[in-house]
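> sequence? don't have it. structure:
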């Protein structure tokens, strides 16, 4: 299976320009699954909730989604992309799984980072796994990395590959995702943006360094911190079916959930 990421620098508020950049870059690419950054077309650093709503789109009636679907159809691949989603009077930091026939799944970010709590509604769609060409795909978004329960839940649901659109400003995630892959024995694809959003309220700088990680925790590919990068590589998703970390230790089967009740009681 050919999977990868496209790391780039979205321009704040310029949805059409950002979309055209993606369409041009990915046209003709030989891949099965490509991950794009968080909030890939709107930009990230909103001044307030009303601005986020003004740049959000209903995925069921979106020129952006239509163009991405056509891209997937022409090139016979799937995308996981960050998306500023509007649903009536709510706005979500979402990720869409799009294939040649359109949207196959929507995930709404469960764990909002810092000022995102002022702009977005918290995600309300349960974690789940989707199938893409025989591989099982789980989705998380950026700050979800802080919560190991997210990756573990996806692994328990059978994920082979965890796709993570991101707009990372902290420096810990890329290293932590090596552990998330290892402790769950899954592939992970973190697609981060680079550059900065310079807004009236301040500036946020993003760290780049998108990566693809193997189930043994090895970093297979990594992008530079401040440069565009398109990476596609061959993997065997079946490697994620082997959950043994030693001959006698299976990272899922050896769990003792009867001793983890505090996780759901507090």
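On my side now, so go ahead. All of these numbers come straight from a predicted model, not from anything done at the bench.
> from here on, just use CA atoms for contacts and neighbour counts.
Fine.
> am I right that residue 230 falls within a strand?
Yes. Checked against DSSP: H, G, I helix; E, B strand; the rest coil, residue 230 lies within a strand.
> for residue 111, see how far away the nearest residue to it once chain neighbours are set aside is.
With sequence-adjacent residues excluded and distances taken as C-alpha to C-alpha, 6 or more residues apart in numbering, residue 230 is closest to residue 6, at 4.4 Å. Distance, residue 6 to residue 111, by C-alpha to C-alpha, to the nearest Å: 24 Å.
> then residue 230?
Distance from residue 230 to residue 111, counting by C-alpha to C-alpha: 27 Å.
> could you give the number of residues near residue 79?
Around residue 79 sit 26 other residues, with neighbours defined as other C-alpha atoms under 10 Å.
> next up, a second structure to put side by side with the first:
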């Protein structure tokens, strides 16, 4: 296990390829771009690096087109995760890699693979909460139910070389229950790779996840892509990726519109200090919460 301080790298980027291009063109361009950004993050000291949601393409869920099923691949046995394992081992960084997972033909998940700093695949998180929301111009939206089954792997925490990390993907952040479970499972850092646009959720962007950090006594890294994506132009992906500490303070904050490695330092000592001050885990009353499970809509 590393020392008390760990540098976190959050990568936000614009997807440069028009959505009308073949899937293979998207994947090649995005992977090469992100490999360069991962190397940049490692060069400036990042030990845990997280990419944005569905990093190797556009946010294709803005339309409903079976073309995008071609983007899915097995996890961990697909080519993207294998390449990221080699890169993690070379750079000695932990990588959180959000991809489109094919479990079997016709069964797909929105997934993030977690790779340790020695290249070992530690496991994956599958997005639990799947939106189906109108947004932007007519016909555009977050049509994720067309592409993904809800996650079925629970809320795992991964004991990496540098910290115990959990993953929560995009829309999951609106649901405090899973955020609490990640804390109960031992997370010191929760990473939330996202794809979210101005005009819909921006007013929540800097509210919900600092609140999760405070309520659960851990760090949260929130990642959002940047720019507009053709041909849909559903809305501006407004970046502003950030790392927030257990006091709800912003440790690092990215720009609105630039490809960027957002760097921040997580201090494990602060987790202990905050939890010893605010004894939320001690004072929980789970026996009074039974109505949350199965009894209410």
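It's in. Keep in mind it's a predicted model, so treat the numbers as computed, not measured.
> how alike are these chains, TM-score-wise?
After superposition, the two chains reach a TM-score of 0.92 (TM-score structural alignment, normalised by the length of the first structure), with 263 aligned residues with a C-alpha RMSD of 1.8 Å.
> neighbour-wise, which of residue 6 and residue 111 of the first structure wins?
Comparing residue 6 of the first structure with residue 111 by neighbour count (other C-alpha under 10 Å), the higher total belongs to residue 6, at 23 against 20.
> list the buried residues for stretch 104-121 of the second structure?
108-121 (16 or more other C-alpha atoms under 10 Å).
> the second structure: helices as residue ranges?
Assigned by DSSP state H, the second structure shows helices spanning 23-43, 79-91, 176-184, 202-205, 208-216, 268-277, 280-283.
> any idea what residue 268 of the second structure aligns with in the first structure?
Alignment note: residue 268 of the second structure maps to residue 237 in the first structure; criterion TM-score structural alignment.
> pretty sure that match contacts residue 158?
No. If you go by C-alpha atoms under 8 Å, residue 237 of the first structure and residue 158 don't touch, sitting 11.4 Å apart.
> shared neighbours, these two?
Counting by C-alpha atoms under 8 Å, 6 or more residues apart in numbering, residue 237 of the first structure and residue 158 have no shared contacts at all.
> for the aligned partner of residue 64 of the second structure in the first structure, what are its contacts?
Per TM-score structural alignment, the equivalent position to residue 64 of the second structure in the first structure is residue 48. Taking C-alpha under 8 Å, 6+ apart as the contact definition, residue 48 of the first structure lies against 118, 119.
> ok, now how distant is residue 48 of the first structure from residue 9 of the first structure?
Separation of residue 48 of the first structure from residue 9 of the first structure (C-alpha to C-alpha) stands at 21 Å.
> skipping adjacent residues, who's closest to residue 157 of the second structure in space?
Nearest residue to residue 157 of the second structure in three dimensions, chain neighbours excluded: residue 166, at 4.6 Å (C-alpha to C-alpha, 6+ apart).
> got the contact list for the one you found?
Taking C-alpha under 8 Å, 6+ apart as the contact definition, residue 166 of the second structure lies against 155, 156, 157, 158, 182, 187, 188, 189, 190, 191.
> equivalent analysis for residue 54 of the second structure, please.
Applying C-alpha under 8 Å, 6+ apart as the definition, the contact partners of residue 54 of the second structure turn out to be 98, 99, 100, 110.
> tell me the residue in the first structure aligned with the last one.
So the one you mean is residue 110 of the second structure. In the first structure, residue 110 of the second structure lines up with residue 93, judged by TM-score structural alignment.
> enumerate every residue touching its match.
Contacts here follow C-alpha under 8 Å, 6+ apart; on that basis residue 93 of the first structure touches 38, 39, 82, 83, 84, 85, 108, 109, 120, 121, 123.
> just give the number of residues close to the first one.
Look at residue 38 of the first structure: counted by other C-alpha under 10 Å, it has 30 neighbours.
> also the third one?
One way to gauge burial is a neighbour count; for residue 82 of the first structure, by other C-alpha under 10 Å, it gives 30.
> how near is it to residue 106 of the first structure?
Taking C-alpha to C-alpha, one finds residue 82 of the first structure at 10 Å from residue 106 of the first structure.
> residues that sit against both of these two, list them.
Common contacts of residue 82 of the first structure and residue 106 (C-alpha under 8 Å, 6+ apart): 94, 95, 96.
> restricted to strands, list the residues you listed.
In strands, defined here by DSSP state E, the members of those are 94, 95, 96.
> can I get those in CSV with distance to residue 205 of the first structure?
As requested, those are arranged in CSV below (distance: C-alpha to C-alpha, whole Å):
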residue, distance to residue 205 of the first structure
94, 21
95, 21
96, 24
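> nearest to residue 208 of the first structure, of the residues you listed?
Using C-alpha to C-alpha, residue 95 comes nearest to residue 208 of the first structure of those, at 18.4 Å.
> ok, now which ones touch the closest one?
Listed by C-alpha under 8 Å, 6+ apart, the contact partners of residue 95 of the first structure are 38, 80-83, 106-109, 139-141, 165.
> redo those as a markdown table? Include distance to residue 181 of the first structure.
Conversion of the contacts of residue 95 of the first structure to a markdown table gives the following (distance: C-alpha to C-alpha, whole Å):
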| residue | distance to residue 181 of the first structure |
| --- | --- |
| 38 | 20 |
| 80 | 18 |
| 81 | 20 |
| 82 | 21 |
| 83 | 24 |
| 106 | 22 |
| 107 | 20 |
| 108 | 21 |
| 109 | 19 |
| 139 | 13 |
| 140 | 13 |
| 141 | 15 |
| 165 | 16 |
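> now the buried members of those residues.
38, 80-83, 106-109, 139-141, 165.
> what range in the second structure does stretch 68-83 of the first structure sit on?
For stretch 68-83 of the first structure, the matching stretch in the second structure spans residues 84-99, with TM-score structural alignment as the criterion.
> swap in stretch 213-224 of the first structure?
Counting by TM-score structural alignment, stretch 213-224 of the first structure lines up with residues 244-255 of the second structure.
> and the end-to-end length of the matching stretch?
With C-alpha to C-alpha, one end of stretch 244-255 of the second structure sits 15 Å from the other.
> what lies in contact with it?
By C-alpha under 8 Å, 6+ apart, the list of residues contacting stretch 244-255 of the second structure from outside reads 210-211, 213-214, 216-221, 239-243, 260-266, 270-271, 274.
> mind running it again at 7 Å?
Contact partners of stretch 244-255 of the second structure, identified using C-alpha atoms under 7 Å, 6 or more residues apart in numbering, comprise 210-211, 213-214, 217-221, 239-243, 262-264, 271, 274.
> tell me the buried residues in it?
Of the residues in stretch 244-255 of the second structure, those buried under the neighbour-count criterion (16+ other C-alpha under 10 Å) are 244, 245, 246, 247, 248, 250, 252, 253, 254.
> no more questions from me, cheers.
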